[in-house]
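predicted model follows, preceded by the sequence.
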Amino acid sequence: MLKYAYYPGCVAQGACRELSLSTKALAEALGIELIELKKAACCGSGTYKEDSQLLEDTVNARNIALAESLNLPLLTHCSTCQGVIGHVDERLKEAKNNDPAYLETVNGFLKKEHCSPYKGSTEVKHLLWALVGDYGLDRLADQVRYKLSGLKCAGFYGCYLLRTQDKLPYDNPFQPESLENVFRAVGATPIYYRGRTQCCGWPLSSYAKEESFKMAGTHIREAIEAGADCIVTPCPLCHLNLDSRQPEVEKVMGEKLGLPILHLPQLVALSLGIKPEKLGLSRHVVSTKSVLEKLDILGSSTPALTR
């Protein structure tokens, strides 16, 4: 049985609670145990280091140490959290061997706050890597109860998941296939388009909103032109910019888009027969009705959806 220290992050517990709900529902259906790190802090989304690299390293060393105290890998379901915490983990493991004084400084701050020290004894793993590398795609395909045949899914990796860490497990950062392989495992058809590995525009949204929305709108339009029924992302921040802000994006783009955005666990969970309402699909800003209609999933009326 797979077991992880679950780091839900901020967005999935606040603005997009459906993302955490769907991750927990998926884990339960697959027999994966999640021990939630309720004392964990925000990873900082890359902003802490603008003031201090030491601050980012110390905050996230504490997050990793919480997982180490359970002797478990830290599981994220957010590309940004994975990129930030995973890179901190790489940096501190390097410091452990080559700059022990720096690691001692980090642990000194943790000690002042009565926190466990960072040891470098575990790993930081995104849900996508857990599905592909730990659970396995063949095993996942065997669990499918409702094949998502005919659904055309455009993966949106974003930037943090692929390019922040020095070592990327289970995939190629320039020509990734892990999302597309998951789509195939659950019976869906992958759609390829230019923007799938680019930034969603979220980091710009606080100071260059129009440019942020143009970036998001360009990706959505490209996915639509490629024939996608939906975009599937492993990142809550990408979900925010592509789904929650899509009406604002449409105004900037001067056109109607209306493309549903699914979080990775929502898509996979549908194939396992989990009801849409349990996955929070009704909470999305852009309606997911077209996806459910294409799959002939109408709430609890579909026999396969019994969980």
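Arrived safely.

going forward, measure contacts and count neighbours with C-alpha atoms only.
OK.

tally of neighbours for Ser45?
Close neighbours of Ser45, defined as other C-alpha atoms under 10 Å, add up to 20.

what sits against Glu177?
Asp171 (C-alpha atoms under 8 Å, 6 or more residues apart in numbering).

quick one: it from Pro169, how far?
12 Å (C-alpha to C-alpha, to the nearest Å).

repeat that for Ile224.
Distance from Ile224 to Pro169, counting by C-alpha to C-alpha: 29 Å.

okay, the two: which has more neighbours?
A count of neighbours by other C-alpha under 10 Å puts Ile224 above the other of Ile224 and Pro169, at 19 against 13.

ok, and here's another one to check against it:
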Amino acid sequence: MTGQTQAIPQSLRYAYFPGCVAQGACRELYQSTAALTTVLGIELVELKKATCCGSGTYKEDSQLLEDTVNARNIALAEGLNLPLLTHCSTCQGVIGHVDERLKEAKVKQPEYLGQVNEFLTQQGCSPYQGTTEVKHLLWALVGDYGLETLKAKVTRPLTGLNCAAFYGCYLLRAQKYLPFDDPHQPESMENLFRAVGASPVYYRGRTQCCGWPLSSYATEQAFQMAGGHLQEAIAQGADCLVTPCPLCHLNLDSRQPEIAKFLGQSLNIPILHLPQLVGLAVGIAPQALGLNRHVVKTRVFLEKLGL
């Protein structure tokens, strides 16, 4: 060692799109992503001028609006010659789908892409070129970093911990092309659990909707949906649920006491963000990962790991 800082490979540098929820209600996701990527040597160049992806709501009024807003977000990453990385599966689904649609329009509907880019240039923004990728943190860990490399970084194996994945909707089914996984029978999170020493738990609801989109107008149905998933995971012996989506986390963690009251049954199962689980395995302290910020306390879960 010469004492000089090692250059980070280009494949491990990303234009970082944290999204809204991680900078607000789920601040621990922003915190744990920063802590994990630092330990793993992944460089995040945060897109400070990026805007909300719209969470799928813009297109209810205008597809052109959703495409233009997110073409701008992608163009910011293109300006850095880096892939756009997010840790929110809703953002991944929305921005990734826009990227797919505009890349297709570049070939089949150049006049539509021209309309999008005209709006961007009118606002002094760079046009969308279609020259980069949109990646979720999960795909970056599995595909770019690699599970064998990650396994070598583990200093605190999560042996004996039973983890249930909760993929959510957008990560699996919003895009036509899903890298590194099968949208109907995914294994990427379960393989990640194995790489850090944990045991994956399989249950029916792991690829289904958490109920968040219903919660503002059909609360009981949303609680029934989320509660069913939580009950199934508990019945299969899960110590925790792990999700790559902060909106799923909000529904399953922050509303879990309400869900339990609705069901008339105690649940009390911790819901972890993906980088929190991996962060524990590579030796990051629980508080540095924001595990003290959860509504459902993580104490029993951490005690099982001897923390």
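It's in. None of the values given here were measured: they were computed from a predicted structure.

all the strands of the stretch 201-307 of structure 1, in order from the start?
Here the stretch 201-307 of structure 1 has its strands, by DSSP state E, counting those that start in this stretch, at 230-233, 261-263.

what's the most buried one of these?
Of all the strands of the stretch 201-307 of structure 1, strand 261-263 has the most neighbours on average by mean count of other C-alpha atoms under 10 Å, namely a mean of 28.

that one aligns to what range in structure 2?
Per TM-score structural alignment, the counterpart of strand 261-263 of structure 1 in structure 2 is residues 271-273.

go on, stretch 40-51 of structure 1?
Counting by TM-score structural alignment, stretch 40-51 of structure 1 pairs with residues 50-61 of structure 2.

quick one: closest of the strands of the stretch 201-307 of structure 1 to Lys24 of structure 1.
Ranking the strands of the stretch 201-307 of structure 1 by their distance to Lys24 of structure 1 (criterion: C-alpha to C-alpha) puts strand 261-263 first, at 12.6 Å.

which secondary structure elements does that closest one contact?
When contacts are defined as 3 or more C-alpha pairs under 8 Å, 6 or more residues apart in numbering; DSSP states H and E, strand 261-263 of structure 1 packs onto strand 230-233, helix 236-239.

what's in contact with that strand?
Taking C-alpha under 8 Å, 6+ apart as the rule, strand 261-263 of structure 1 contacts 19, 230-236, 239, 242-243, 286, 288.

could you pull out the helices for structure 2?
Using DSSP state H, the helices of structure 2 run over residues 27-40, 58-61, 63-79, 89-108, 110-122, 137-139, 147-153, 170-173, 188-195, 219-235, 246-249, 256-263, 274-281, 299-304.

switch those helices over to CSV; also include distance to Ala15 of structure 2.
Shown next, in CSV, are the helices of structure 2 (distance: least, C-alpha to C-alpha, whole Å):
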stretch, distance to Ala15 of structure 2
helix 27-40, 13
helix 58-61, 23
helix 63-79, 5
helix 89-108, 13
helix 110-122, 19
helix 137-139, 12
helix 147-153, 21
helix 170-173, 19
helix 188-195, 23
helix 219-235, 33
helix 246-249, 19
helix 256-263, 33
helix 274-281, 17
helix 299-304, 32
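
give me the stretch of structure 1 that stretch 148-167 of structure 2 matches.
Per the alignment by TM-score structural alignment, stretch 148-167 of structure 2 matches residues 138-157 in structure 1.

how far does the matching stretch sit from its chain's centre?
Centre-to-centre, stretch 138-157 of structure 1 and its host chain are 17 Å apart (C-alpha atoms, centre = their mean, to the nearest Å).

straight-line length of that stretch, end to end?
Length of stretch 138-157 of structure 1, first residue to last, C-alpha to C-alpha: 22 Å.

do you know how far Leu272 of structure 1 is from Pro265 of structure 1?
Taking C-alpha to C-alpha, one finds Leu272 of structure 1 at 10 Å from Pro265 of structure 1.

again but with Leu137 of structure 1, I slipped
14 Å.

of these two, which one has the most company?
Between Leu137 of structure 1 and Pro265, counting by other C-alpha under 10 Å, Pro265 is the more crowded of the two (25 against 19).

surely that one touches Ser22?
Yes - counting by C-alpha atoms under 8 Å, Pro265 of structure 1 touches Ser22, with 5.8 Å between them.
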